[in-house]
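Asker: have a look; sequence and predicted model below, questions after that.
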Amino acid sequence: MKATRFGRNAAIAVLAVGALALSACGSDNATNAPAASQTATGPKVTGTLTGVGSTAQGAAMDAWKANFASANPGATVQYSPDGSGAGRKAVLDGSSQFAGSDAYLTDAELATSKTKCGPDGAINIPVYISPIAVAFNIPNVTDLKLDATTVAKIFRGQITNWNDPAIAAMNAGVTLPDLKITPVHRSDDSGTTQNFTDYLSAAAPSVWTDKSAGLWPASLGGENAKGTSGVVKTVTDTPGAVVYADDSAVSGKLGTAQIKVGSDFVKISADAAAKAVELGKPVSGRAANDLAIKLDRTTTDSTAYPVVLVSYHVVCTTYDTQATADLVKAFESYVVSDAGQQAAASAAKSAPLSKALQDKAKAAVDSIKAKA
């Protein structure tokens, strides 16, 4: 795939869900009733669609499921938020029709996907862009400034107290308590962990000597919990604790860090996360409709927040039946549409896909087919 930058336009063009003319080829948070502007449109479909994966997508997925079911009374989307690794495994072994994953398929996983997904295998379609918060429970402190090296040392257990000189030097005027730091990480195979460790290994390589991975390094200590909601609850209940988690799940009781980018500190926001994705490039060597993105974790652009995840829906290019292909295409067409992206932004504070990326995602969805 040609390594051109994904552009970003603040205004998202309206995309209607296209006609489902197909041919051949093989939660963390609840939402309210869908707003009219966020409902799914297009030809009606029926059946049950099963997905497994990302807990970071939980709030967005709840909105997508509710809105899609409202528009298609005969259709149900079941989603089990078991983590990104579990989601990719489920697609590869054929036990689910799609996965939610905060990490794109590796080359080895793409090769394996051809067993269940036909000769063209599976593809990664971006559906959800969100910043990863470095969130902490420090009494009377809601905002801190941290650089990558300090964050890495905190999570490696090399900085163990909140009034450490390295933290104090970046936070003049903030009263830092003499309080033990308790790092909290995911116990499950997590795309959020993959993205967070990818940031640390790129931005603080002299400290974070482990490779990026979905599983937290076994050699490191700290508390752990399963899923986004699990780690956020642990930090909320533990004074002095700190965690990396999808911003949509961080409660108002926790503080969040500004991250140093270049010579400035960048506050966490959907817009800054979207800018970081704009600076990314397509992963080389992928098929035209595989939209995996390589993020630039070391950017010096102070309008970008580099601790970001792009969460994907991993789908087959080929399904066994036309009915399954139609159902997958209908749901995914809604998810990447303007209405679907607005629903996710309302439910999860996520950044809508840019117009350019949205158009690429819709084309990828349209390429899904059924066996001849």
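Answerer: Yep, it's here. Fair warning: this is a prediction, and the values are worked out from it, not measured in the lab.
Asker: only C-alpha atoms for contact and neighbour calcs from this point on.
Answerer: Will do.
Asker: the strand or helix carrying residue 326 - contacts with which helices or strands?
Answerer: Following DSSP states H and E, one finds residue 326 within helix 322-336. Counting contacts by 3 or more CA pairs under 8 Å, 6 or more residues apart in numbering; DSSP states H and E, helix 322-336 packs against strand 47-53, helix 58-71, helix 355-366, strand 369-370.
Asker: take this one as well and set it beside the first:
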Amino acid sequence: MNRTVLSRRVFAGVAVAALALAGCSSKGDPGTDPSASAAGGLASITGELKASGASFPNTYYQEVILSLKDAAPNFKVTYNSIGSGAGKKEYGSGLVDFAGTDSTVKDTDGVPAGSYLYIPTVAAPITVAYNLKGVDKLQLSPVTLSKIFQRTVKTWNAPEIAADNPGVTLPATAISVAHRSDGSGTTSNFTKYLAAAAPDDWKLGSGDTVAWPADTQAGAKNTGVAQLVKAADGAIGYIDLSDAKDSGLPFAAIKNKDGQYVLPTLEGATAALAGAEVKDDLTFNPLNAAGAATYPITAPTYLLVKPKYDDPKKAELVKAFVKYVLTDGKAIAAEVNYAVLPTELQAKALAQLDKVS
């Protein structure tokens, strides 16, 4: 059974159970109880929403949308995975009702000030996936990682990589670096991590796009980077955990702030989330977090929603769907390799959503 079918069946069961409970009791305030179900309020909703943006959370959003067909058959939501940069531009131009982004809004994104609220949804590891014949376990420190992606280290048996991997026989294979071709929140978070963890070595800056060396390869969305890595022996790239697992690629253990090499897992991502400071606008940064168990390249993702919609019906639909993402959606997050928000942050996200009118 494939992942989509399995998770849809699991999620459908959760939604049906939630509907049954909603019919038996009116206790509980969904606005203050972060575990409260949204399914009961969706069953009678009719309408359509369009959204676009980040590919990093795309698997999760598509699974939630798929499950929505069972909970609310007359409520249609489409999410077009085009990257954070393009999604922000479409949102700013009024082409979509809400947008997904893994990076915060900048002046150059075309999103007017005051036209959006951040709603955090889930988080996940950004893996450093690779394709290297004969090597199924790899460790990389942030300094070595920065040198690989800047192309100052160009072969797999370089002294820097060997020092991170004592006892491992590394081939003299040339390294091929793959990165995103589109404006990407995954790129933003990966480069922000390198800037924080290897400040004396990382020279390319950070952002949705950076000036990668000319001898690197570019792929559209996380899936495009995965395809490039899978296609070439010696390739390496940064990819969200869900797409890296789907591609069957191995990924490196990354040396965290406490000096431990940690593989990308949901447990490591959850540990990173626990120590992240949340700003008043609900943006937060779990990158390079302290803690022996933390996976250091853990990234957040957000939905951009309007504080006020011209159409009251549209506001109702947006609030209903996003609440569903934050509540019932938790049931399938781990199944598709995403970490749920800490309870306190989830409650703040629901309170932020209540501001929408």
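Answerer: Noted; the coordinates are in hand. Quantities reported herein were computed from a predicted structural model and do not represent experimental measurements.
Asker: the aligned partner of residue 358 of structure 1 in structure 2: neighbouring residues, count only.
Answerer: In structure 2, the residue paired with residue 358 of structure 1 is residue 346, using TM-score structural alignment. Neighbour count for residue 346 of structure 2, taken as other CA atoms under 10 Å: 21.
Asker: which residues does the counterpart of residue 283 of structure 2 in structure 1 contact?
Answerer: Matched to structure 1 by TM-score structural alignment, residue 283 of structure 2 sits across from residue 292. With contacts defined as CA atoms under 8 Å, 6 or more residues apart in numbering, residue 292 of structure 1 is in contact with 104, 124-126, 282-283, 286.
Asker: same thing but at 6 Å, please
Answerer: Under the criterion of CA atoms under 6 Å, 6 or more residues apart in numbering, the neighbours of residue 292 of structure 1 are 104, 124, 282-283.
Asker: from the chain's centre, how far out does the helix or strand hosting residue 6 of structure 2 sit?
Answerer: If you go by DSSP H and E, residue 6 of structure 2 is part of helix 3-24. The chain centroid and the centroid of helix 3-24 of structure 2 are separated by 24 Å under CA atoms, centre = their mean, to the nearest Å.
Asker: residue 17 of structure 2 versus residue 70 of structure 2, what's the distance?
Answerer: Noted for residue 70 of structure 2: a distance of 12 Å to residue 17 of structure 2, by CA to CA, to the nearest Å.
Asker: between these two, which one's more packed in?
Answerer: residue 70 (19 against 14).
Asker: just give the nearest non-adjacent residue to the more buried one, would you?
Answerer: Distances taken as CA to CA, 6 or more residues apart in numbering place residue 12 nearest to residue 70 of structure 2, at 6.1 Å, with adjacent residues excluded.
Asker: separation between the one you found and residue 112 of structure 2?
Answerer: Residue 12 of structure 2 sits at a distance of 38 Å from residue 112 of structure 2 (criterion: CA to CA).
Asker: so for the two, which sits in the more crowded spot?
Answerer: residue 12 (20 against 14).
Asker: those strands in the stretch 101-250 of structure 2, which residues are they?
Answerer: Secondary structure of the stretch 101-250 of structure 2 by DSSP state E, counting those that start in this stretch: the strands cover 117-131, 139-140, 176-180, 217-219, 235-240.
Asker: format these as JSON lines; extra columns: mean neighbour count.
Answerer: Formatted as JSON lines, the strands of the stretch 101-250 of structure 2 follow (neighbours: other CA atoms under 10 Å):
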{"stretch": "strand 117-131", "mean neighbour count": "26"}
{"stretch": "strand 139-140", "mean neighbour count": "22"}
{"stretch": "strand 176-180", "mean neighbour count": "26"}
{"stretch": "strand 217-219", "mean neighbour count": "18"}
{"stretch": "strand 235-240", "mean neighbour count": "26"}
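Asker: which stretch among those comes nearest residue 199 of structure 2?
Answerer: When the strands of the stretch 101-250 of structure 2 are compared by CA to CA, strand 139-140 sits nearest residue 199 of structure 2, at 16.0 Å.
Asker: what does that closest one correspond to over in structure 1?
Answerer: Strand 139-140 of structure 2 covers residues 145-146 of structure 1 once aligned (TM-score structural alignment).
Asker: mean shift of the matching stretch relative to structure 2?
Answerer: Comparing stretch 145-146 of structure 1 with its match in structure 2 after superposition yields a mean distance of 0.8 Å (mean CA distance after the TM-score superposition for structure 1).
Asker: repeat that for stretch 192-202 of structure 1.
Answerer: Per aligned residue, stretch 192-202 of structure 1 averages 0.3 Å (mean CA distance after the TM-score superposition for structure 1).
Asker: what range does that stretch cover in structure 2?
Answerer: With TM-score structural alignment as the criterion, stretch 192-202 of structure 1 aligns to 186-196.
Asker: need the contact list for the residue nearest to residue 295 of structure 1 when sequence neighbours are not counted.
Answerer: Leaving aside its chain neighbours, residue 295 of structure 1 sits nearest to residue 280 (4.3 Å; criterion: CA to CA, 6+ apart). By CA under 6 Å, 6+ apart, the contact list for residue 280 of structure 1 reads 294-296.
Asker: how would you label the residue nearest to the spatial centre of structure 1: helix, strand or coil?
Answerer: Closest residue to the average C-alpha location of structure 1: residue 311 at 3.2 Å, with CA atoms, centre = their mean. For residue 311 of structure 1, the secondary structure call by DSSP: H, G, I helix; E, B strand; the rest coil comes out as strand.
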